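Novice: Sequence and predicted structure are below.
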Amino acid sequence: MKGYDVGELRLRKELSVIPDYKAGKAAPSATGGEDMFKLSSNENPFGPLPSVVEAVAEHVGAINRYPEMAASALTAAVAERYGVDPAAVVFGSGSVEVVSQLIRATAGSGDEVLFAWRSFEAYPLLVLAAGATPVRVPLNEDFGHDLDGFLERITERTRLILLCNPNNPTGTMLGHEEVERFLERVPSDIAVVIDEAYVQFNRRPDTADGVRLFKKFPNVAVAHTFSKAYGLAGLRVGYAIAPESLASALRKVAIPFGVTQLAQVAALASLRAEAELGERVDWIVGERDFVVDSLKKKGWRVPDAEGNFLWLPLGAATVEAAQILEEHGILVRPFAGEGLRISIGGPGAADVIVKAVDALADKGLTGGAFEHASQEAAQR
């Protein structure tokens, strides 16, 4: 406006230290291309089941209406599925928004939130956005959570602890007994969240069971998502199972109408089709185990993987290795200076992964992830 001084907008100073969230690199085309596998995001490579598509299609004509905020039908189904009170179930637009609710409901300026590092990349961003202080607890030498390290970092300012099981991006899991011992030592006024975004892919019988822990400890909450195993990443629906007081607080900080009616319908239909979806999950787990076992036999140091992805700790060679893998037909998720996360893709992807990683060894791009050449590798 003429005669009016225009200065820079006044934004929150804290935001200047928050880096942008980096999504997995997109493939050259929307479909990924005939010769390219997009393995940079932890997506389910299969589309939704026909029954889920049909259920969604029946409700498309009503998208002029607001969704039911309480998601009552879906809430009842989840509560029955896990044997919990419906009042303990709170939904959000994906588990990342649910984790954001958990952070904002428990921590603010001057408070601290503990999580493993490296773990889910959004954790520190969400903590900083809430005005709280992120406390990164280094992983142990096996790329898993160092629970003793967590206990050492608990202070009077600690308000929330995030445990990612299986851990993204390293794929390692927490044992049930070790988490129980840990929770017995955590002050009961500190909320502990078991983030189980990849729980359906976790086949370890001794793994920490978030819902069992929720039922035993009054300060434990669980975060789940329909994005991974259920293949609904594009519709954004996740939920927390939390103690009553925390669940009530989550609803206060949740985005109103954050879970669309189409997302609710798709999630409910997916729960009803769990047996059929389970076959797809079994296939993905089989492909994951094939890739991990193949690479270990060749001498690669690959942590045991319990998600729908695997981790290659390549250190300084990470970025260059990601470029080489792209040249060999796969897009992966590089974490500069640390390692690569490779998601499991559709049919044919597993063989391409193994061959592409062979190319890294041929070029000497192994970082600290190559231990020895096995007899099988020597005979290739």
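Specialist: Great, that's in hand.
Novice: CA only for contacts and neighbour counts going forward, please
Specialist: Fine.
Novice: separation between the residue positioned nearest the centre of the chain and residue 362?
Specialist: By Cα atoms, centre = their mean, the mean C-alpha position of the chain lies nearest to residue 197, the distance being 4.9 Å. As judged by Cα to Cα, to the nearest Å, residue 197 and residue 362 stand 35 Å apart.
Novice: again with residue 194
Specialist: Remark: distance between residue 194 and residue 362 (Cα to Cα) = 40 Å.
Novice: same deal with residue 255?
Specialist: 50 Å.
Novice: what's the span of stretch 188-196 from first residue to last?
Specialist: 21 Å.
Novice: if you count what's nearby, which of residue 194 and residue 362 comes out ahead?
Specialist: Per other Cα atoms under 10 Å, whichever of residue 194 and residue 362 has more neighbours is residue 194, with 25 against 9.
Novice: Which residue ranges of the stretch 251-380 of the chain form strands?
Specialist: Secondary structure of the stretch 251-380 of the chain (DSSP state E, counting those that start in this stretch): strands at 309-312, 330-331, 333-335, 339-343.
Novice: name the helices or strands packed onto the second one?
Specialist: So that's strand 330-331. Helices and strands touching strand 330-331, by 3 or more Cα pairs under 8 Å, 6 or more residues apart in numbering; DSSP states H and E, are strand 37-38, helix 349-362.
Novice: picking up where we left off before, I'd like the strands of the stretch 251-380 of the chain laid out as JSON lines, including mean neighbour count.
Specialist: Compiled in JSON lines, the strands of the stretch 251-380 of the chain are given as follows (neighbours: other Cα atoms under 10 Å):
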{"stretch": "strand 309-312", "mean neighbour count": "26"}
{"stretch": "strand 330-331", "mean neighbour count": "26"}
{"stretch": "strand 333-335", "mean neighbour count": "22"}
{"stretch": "strand 339-343", "mean neighbour count": "26"}
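Novice: one more structure, for comparison:
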Amino acid sequence: MAPAFRFRSDIDSLPAYVPGQRPPAGRSAYKLSSNENPFPPSSAVLSAVIDAAADLNRYPDMAATALTAAIAEHVGVDAERVVVGNGSVAVLETVLQAACRPGDEVVHAWRSFEAYPIAVQVAGARSVPVPLREDGSHDLDAMADAVTERTRVVLVCSPNNPTGTVVHEDEVRAFLARVPREVLVVLDEAYVEYVRDDAAVDGLALAAEFKNVLVLRTFSKAYGLAGLRVGYAVARPRLARGLRTALTPFGVNALAQAAALAALREADAVAERCDRVVAERSRLLGALREMGWSVPESHGNFYWLAIRRHSASFAREAAGSGAMVRAFDGDGVRVSVGEIEGNDLVLRLAEDWLALERSRAL
């Protein structure tokens, strides 16, 4: 008898992507586990989705022409430099599949976005993780040292998920000076709208200046469209053309295109909501530090508690108290900035936790 079909042998060894916890059925809880926008869609966005739903029997615009043009105008580039996809993760997957051959290497910081090693392995390449610094930031010197003749792509996440740190313009420029021009550097800026550090890298400027830099952005976070999946890349025209060719046809559905267009028209409202999240983030970080926590300076809509081996138990206690947070067992806990009541609940837990740890140390 002929052997049954099997997928590639390495598929079974893929690390599992663990989504943020959701409240159990029939029970309410604050969901602070997925870095979602706590504000619901505006009436204009909802109306755009309802109107687009009337044509669900038709395929969407495969090139997302109107949305591509609107994004290009919003970020100040030519439309030929923008490529829209089904969330920034899907765009990244296409980048890696188009760039990598079996045996190639992809360098990235760790811990960083947990989809990276999965996407790298599916593309047939090998992850080269480089440890973060003690403060949760990228060690770009060590990442440059990790580049070899087999390296095809380097992933830089800024703000870094889950620690919230940003890379600075000067250090990225020094890094790019060491990276061969045939290596693609991807700047993942999923949380860029929450950045308030004047020294942070300007990914769009670098993508205009360097032929081997590509920027990823998303509508899932600041724009609150996580349920519809819209992301995009900005790169030099040659890179954008190649990426556009490799994307899945009709990858961005009609409802998502309509919602993203409507959201872009509300730039002032989006900025105001981001400012509210940033203000709440500052309050939370200040309160935690006043308690005695050492917390990285976050520039996302979340913060990081480096609890290490106690991460899972902290998350269980939070869930029992009515707040879902995201544990990365052995490393730490990422907490999204959400509703004030949920934020305060986690603050109380963090204070009690620290007091208990101090009493154990006596």
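Specialist: Thanks, I have it. In this text, all values refer to a predicted model and were calculated from it rather than measured experimentally.
Novice: re earlier: what's the residue nearest to the centre of structure 1 aligned with over in structure 2?
Specialist: In structure 2, the residue matched to residue 197 of structure 1 (TM-score structural alignment) is residue 190.
Novice: Let me see the contact set for that match.
Specialist: Residue 190 of structure 2 sits next to 88, 158, 159, 216, 217, 218, 221 when contact means Cα atoms under 8 Å, 6 or more residues apart in numbering.
Novice: now with 10 Å?
Specialist: Neighbouring residues of residue 190 of structure 2 by Cα atoms under 10 Å, 6 or more residues apart in numbering: 88-89, 157-161, 215-222, 231-232, 300.
Novice: Then residue 163 of structure 2?
Specialist: Per Cα under 10 Å, 6+ apart, neighbours of residue 163 of structure 2: 111-113, 132, 135-138, 295-300, 302-306, 332-335.
Novice: That one -> structure 1?
Specialist: Alignment note (TM-score structural alignment): residue 163 of structure 2 maps to residue 170 of structure 1.
Novice: quick check, its match in a helix?
Specialist: No - counting by DSSP: H, G, I helix; E, B strand; the rest coil, one finds residue 170 of structure 1 to be coil, located in no helix.
Novice: how much space between it and residue 348 of structure 1?
Specialist: For residue 170 of structure 1 relative to residue 348 of structure 1 (Cα to Cα), the value is 23 Å.
Novice: Residue 195 of structure 1 too?
Specialist: 30 Å.
Novice: More neighbours: which of the two?
Specialist: residue 195 (26 against 10).
Novice: Over in structure 1, find the residue span the longest helix along structure 2 aligns onto.
Specialist: Looking across structure 2 with DSSP state H, the single longest helix is helix 267-291. Matched against structure 1 by TM-score structural alignment, helix 267-291 of structure 2 falls on residues 274-298.
Novice: What are the buried residues along the matching stretch?
Specialist: For stretch 274-298 of structure 1, burial by neighbour count (16 or more other Cα atoms under 10 Å) applies to 277, 280-281, 284-285, 287-289, 291-292, 294-296, 298.
Novice: Same check on stretch 154-172 of structure 2?
Specialist: 154-169, 171-172.
Novice: can you check stretch 5-18 of structure 1 too?
Specialist: Residues of stretch 5-18 of structure 1 include none that count as buried (16+ other Cα under 10 Å).
Novice: Can you give me the first-to-last residue distance of it?
Specialist: End-to-end distance for stretch 5-18 of structure 1, by Cα to Cα: 29 Å.
Novice: Return the residues in contact with residue 60 of structure 2.
Specialist: For residue 60 of structure 2, the contact set (Cα under 10 Å, 6+ apart) comprises 52, 249, 250, 251, 252, 253, 254, 255, 256, 257, 258.
Novice: Can you tell me which of those residues are buried?
Specialist: Taking 16+ other Cα under 10 Å as the criterion, what is buried in the contacts of residue 60 of structure 2 is 52, 251, 252, 253, 254, 255, 256, 257, 258.
Novice: Now which residue in structure 1 aligns to the first one?
Specialist: By TM-score structural alignment, residue 52 of structure 2 lines up with residue 59 in structure 1.
Novice: ok, now the second one?
Specialist: In structure 1, the residue paired with residue 251 of structure 2 is residue 258, using TM-score structural alignment.
Novice: so who does its match touch?
Specialist: Neighbouring residues of residue 258 of structure 1 by Cα under 10 Å, 6+ apart: 66, 67, 68, 69, 91, 92, 93, 94, 97, 236, 237.
Novice: Where neighbours are concerned, which of those has the most?
Specialist: Neighbour counts for the contacts of residue 258 of structure 1, by other Cα under 10 Å, peak at residue 91, which reaches 31 neighbours.
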